[in-house]
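Enquirer: Model the structure of this input:
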Amino acid sequence: MGINLFLRGVRLERDRIETPGYPFSLPIFEGFDELTMTKSVTFLVGENGSGKSTLVEGMAIAAGFNPEGGATTFRFETEATHSPLFEALRPIRGAYRPKDGFFLRAETAYQLSSYVDEIARTSPDPERFYASYGGRSLHEQSHGEAFLSLMLHRFRDGGLYILDEPEAALSPMRQLTMLARMHELVQSGSQFIIATHSPILMSYPDADILQVETGLRPTTFDELEHVRVMRDFLAAPERMQRILFE
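Expert: Here you go, the predicted structure:
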């Protein structure tokens, strides 16, 4: 029996590109026509500046999420810094609609937290509303606590969750907690699309891992440079330091 994915991929329709240049000039979009997803968890992995966050952002907006993050019902904007990529991306949707969804990105977490507080102020029952965010304002929690609160309390069964570098706020132990929570949600029918540098998160079993370079290349956990570098460093940190400091 196949997996029922809410978002099965995105197609780049080049005839809808109105202004050539960034981000379409990034190597990732050379020969890029379509991204197909086949697993409940898809990782986009690449170096800084490779375009993985840009692609995740475009996918999220094309799927109906607010550019600065949140649920599909969130509508706030502090600064329109998102790229026009979403205008040329057509989502390939599955047969079923998600019951829930959230777009979480590290760089706009502060703005997201402020918007959540705005909603709480107009809620007839703020205490009940905040229960989905760890019982209190996200601003009253550390950056890492706030991210984890969303995973543990706001994310629900049968949802579509698009995350951009969620490990930025999380310690290794909290990344393990996130991994366990992600598995619970996958088991209950959720789908994750994640741009990440974290070998801990990338270790999720039976996930699609796409290396972002010139286009997208399917790869495996053991083949990832992130994983090889981390293993080599932890196996012999002094040797690696000697090489780096010479």
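
Enquirer: all contacts plus neighbour counts: C-alpha atoms, from now on.
Expert: Fine.

Enquirer: any idea which residue sits dead centre in this structure?
Expert: With distances taken as Cα atoms, centre = their mean, the residue of the chain nearest its centroid is residue 163 (1.7 Å).

Enquirer: Residue 65: neighbouring residues, count only.
Expert: By other Cα atoms under 10 Å, the residues close to residue 65 number 23.

Enquirer: any idea how far residue 203 is from it?
Expert: Relative to residue 203, residue 65 is positioned 27 Å away (criterion: Cα to Cα, to the nearest Å).

Enquirer: picking up where we left off before, which SS class is the residue nearest to the centre of the chain?
Expert: The local conformation at residue 163, judged by DSSP: H, G, I helix; E, B strand; the rest coil, is strand.

Enquirer: So which residues of this protein form strands?
Expert: 7-12, 34-36, 41-45, 89-93, 100-105, 159-164, 191-195, 208-213, 215-219 (DSSP state E).

Enquirer: Next, count neighbours for residue 152.
Expert: Using other Cα under 10 Å, residue 152 has 18 neighbouring residues.

Enquirer: for the one 4 residues further on, same thing?
Expert: Close neighbours of residue 156, defined as other Cα under 10 Å, add up to 21.

Enquirer: Residue 225 versus that one, what's the distance?
Expert: 33 Å.

Enquirer: In the protein, where's the longest helix?
Expert: Counting residues, the longest helix found in the chain (DSSP state H) is helix 172-187.

Enquirer: mind listing what's buried in it?
Expert: Within helix 172-187, the residues scored as buried using 16 or more other Cα atoms under 10 Å are 174, 175, 177, 178, 179, 181, 182, 183, 185, 186.

Enquirer: That helix to strand 41-45, inter-axis angle?
Expert: Helix 172-187 and strand 41-45 are oriented at 140 degrees to each other (axes from the mean of the first three to the mean of the last three Cα atoms, to 10 degrees).

Enquirer: next up, for comparison:
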Amino acid sequence: MISRGILQDISFNQGDADLGSYPFSLPFIKHLNKLKIGAEVTFFVGSNGTGKSTLLEAIAVASGFNPEGGSINFNFNTRASHSPLHKHIRTSRGIERHKDGFFLRSESFFNLGTEIERLDKEPGGPRIIDSYGGKSLHEQSHGQSFWALFKHRFQGNGFYILDEPEAALSVERQMAMLVRMRELVLTNSQFIIATHSPLLLAYPGALIYEFSTQGIKQCSYQQTLLYQQYSTFFKDPALIVKQLLNR
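Expert: I've put the predicted structure just below:
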């Protein structure tokens, strides 16, 4: 059953934005007034530079998350690099709110681990790292630390925004992540994920938005360029590689 607190849609208000400057010059923004979500799992896919991570970041910041990632109560700032898009969107959701939440940015996850260590050195209160499995994220491999987040920190009844979570995960871990996502969805959780992983994208019943230089469109798993490119490659990888290298 879909939680009544689920994010339903995102409205865009260009206001006084300079439409010729980034991020308002991105194709998906120009002709988009509202983007419907309303799904337990939503994916943003597309080539580099089409704006999927930019929109994901804006949704996270507009929802109260720290731009560099973490849960709502994190407030560290290594380098302010997020776009002003969050000021021009409005999120609409039900009255009931999720009890848990997290914004994962793959490129700043190291900074998150450092902030946890800093906070845990301060006197008083329980150790934050205990909710991540108890072992320093810096004392694990990149993939192990990501998996500790999914396995231990995500508690259910949560709103989870993930930017390229597959970046540190093996194929086996990506398949395990599908299982973990299903467990969390069954506890009224919602995911919005930007990804380049055809494995994660196969989550059944997911809403998929594909970003391109033409804008944004909803499509099925098999209709995505990501699926088609991987499918073409694995039909005859030797031929594809030969064609690429002999150009």
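
Enquirer: Please list all residues in contact with residue 193 of the second structure.
Expert: When contacts are counted by Cα atoms under 8 Å, 6 or more residues apart in numbering, residue 193 of the second structure touches 41, 42, 43, 44, 56, 161, 162, 163, 164, 165.

Enquirer: repeat that for 7 Å
Expert: Residue 193 of the second structure sits next to 42, 43, 44, 161, 162, 163 when contact means Cα atoms under 7 Å, 6 or more residues apart in numbering.

Enquirer: Make a markdown table from those and add distance to residue 77 of the second structure to it.
Expert: Converted to a markdown table, these look like this (distance: Cα to Cα, whole Å):
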| residue | distance to residue 77 of the second structure |
| --- | --- |
| 42 | 28 |
| 43 | 27 |
| 44 | 26 |
| 161 | 19 |
| 162 | 19 |
| 163 | 18 |
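
Enquirer: Give the burial count for the nearest residue to residue 40 of the first structure once chain neighbours are set aside, as a bare number.
Expert: Residue nearest to residue 40 of the first structure in three dimensions, not counting chain neighbours: residue 191, with 4.7 Å by Cα to Cα, 6 or more residues apart in numbering. Neighbourhood size, residue 191 of the first structure [other Cα under 10 Å]: 27.

Enquirer: so residue 191 of the first structure makes contact with residue 39?
Expert: No. Residue 191 of the first structure is beyond contact range of residue 39, at 8.1 Å (criterion: Cα atoms under 7 Å).

Enquirer: Which parts of the second structure are helices?
Expert: In the second structure, the segments counted as helices under DSSP H are 27-30, 52-62, 109-120, 142-148, 171-185, 225-235, 237-245.

Enquirer: Point out the most buried one among the ones you listed.
Expert: Among those, helix 52-62 has the highest mean neighbour count (mean count of other Cα atoms under 10 Å), at a mean of 23.

Enquirer: How far does that helix sit from its chain's centre?
Expert: Centroid displacement of helix 52-62 of the second structure relative to its chain, using Cα atoms, centre = their mean, to the nearest Å, is 9 Å.

Enquirer: can you check stretch 36-54 of the first structure too?
Expert: 8 Å.

Enquirer: Could I get the buried residue list for that stretch?
Expert: Using 16+ other Cα under 10 Å as the test for burial, stretch 36-54 of the first structure gives 37, 39-46, 50-54.

Enquirer: Could you check how far the nearest residue to residue 74 of the second structure once chain neighbours are set aside is from residue 118 of the second structure?
Expert: By the measure of Cα to Cα, 6+ apart, the closest residue to residue 74 of the second structure outside its immediate chain neighbours is residue 66, 6.0 Å from it. Per Cα to Cα, residue 66 of the second structure is found 17 Å from residue 118 of the second structure.

Enquirer: Kindly report the same for residue 226 of the second structure.
Expert: On the measure of Cα to Cα, residue 226 of the second structure and residue 118 of the second structure end up 39 Å apart.

Enquirer: now do residue 181 of the second structure
Expert: Using Cα to Cα, we find residue 181 of the second structure at a distance of 29 Å from residue 118 of the second structure.

Enquirer: cool, residue 75 of the second structure as well?
Expert: Counting by Cα to Cα, the gap from residue 75 of the second structure to residue 118 of the second structure is 12 Å.

Enquirer: Closest to residue 209 of the first structure out of the buried residues of stretch 36-54 of the first structure?
Expert: The closest of those to residue 209 of the first structure turns out to be residue 43 (Cα to Cα; 4.7 Å).

Enquirer: For burial, what's the neighbour tally of the residue nearest to residue 127 of the first structure when sequence neighbours are not counted?
Expert: Closest residue to residue 127 of the first structure apart from its sequence neighbours, by Cα to Cα, 6+ apart: residue 135 at 7.0 Å. Other residues lying near residue 135 of the first structure total 14 when counted by other Cα under 10 Å.

Enquirer: still on that earlier bit, conserved subset of the contacts of residue 193 of the second structure in the first structure?
Expert: Contacts conserved in the first structure for the contacts of residue 193 of the second structure, using both residues aligned by TM-score structural alignment, their matches' Cα atoms under 7 Å: 42, 43, 44, 161, 162, 163.

Enquirer: of all the helices of the second structure, which lies closest to residue 90 of the second structure?
Expert: The closest of the helices of the second structure to residue 90 of the second structure is helix 52-62. By Cα to Cα, the value is 7.2 Å.

Enquirer: That closest one vs the first structure, mean deviation?
Expert: For helix 52-62 of the second structure, the mean deviation from the first structure after alignment is 0.3 Å (mean Cα distance after the TM-score superposition for the first structure).

Enquirer: Provide the contact partners of that helix at residue level.
Expert: By Cα under 7 Å, 6+ apart, helix 52-62 of the second structure touches 44, 45, 67, 85, 86, 103, 161, 163, 194, 211.

Enquirer: related to what we said a few turns ago, could you name the stretch from the helices of the second structure that's closest to residue 10 of the second structure?
Expert: Taking these one by one with Cα to Cα, helix 52-62 is closest: 8.1 Å.
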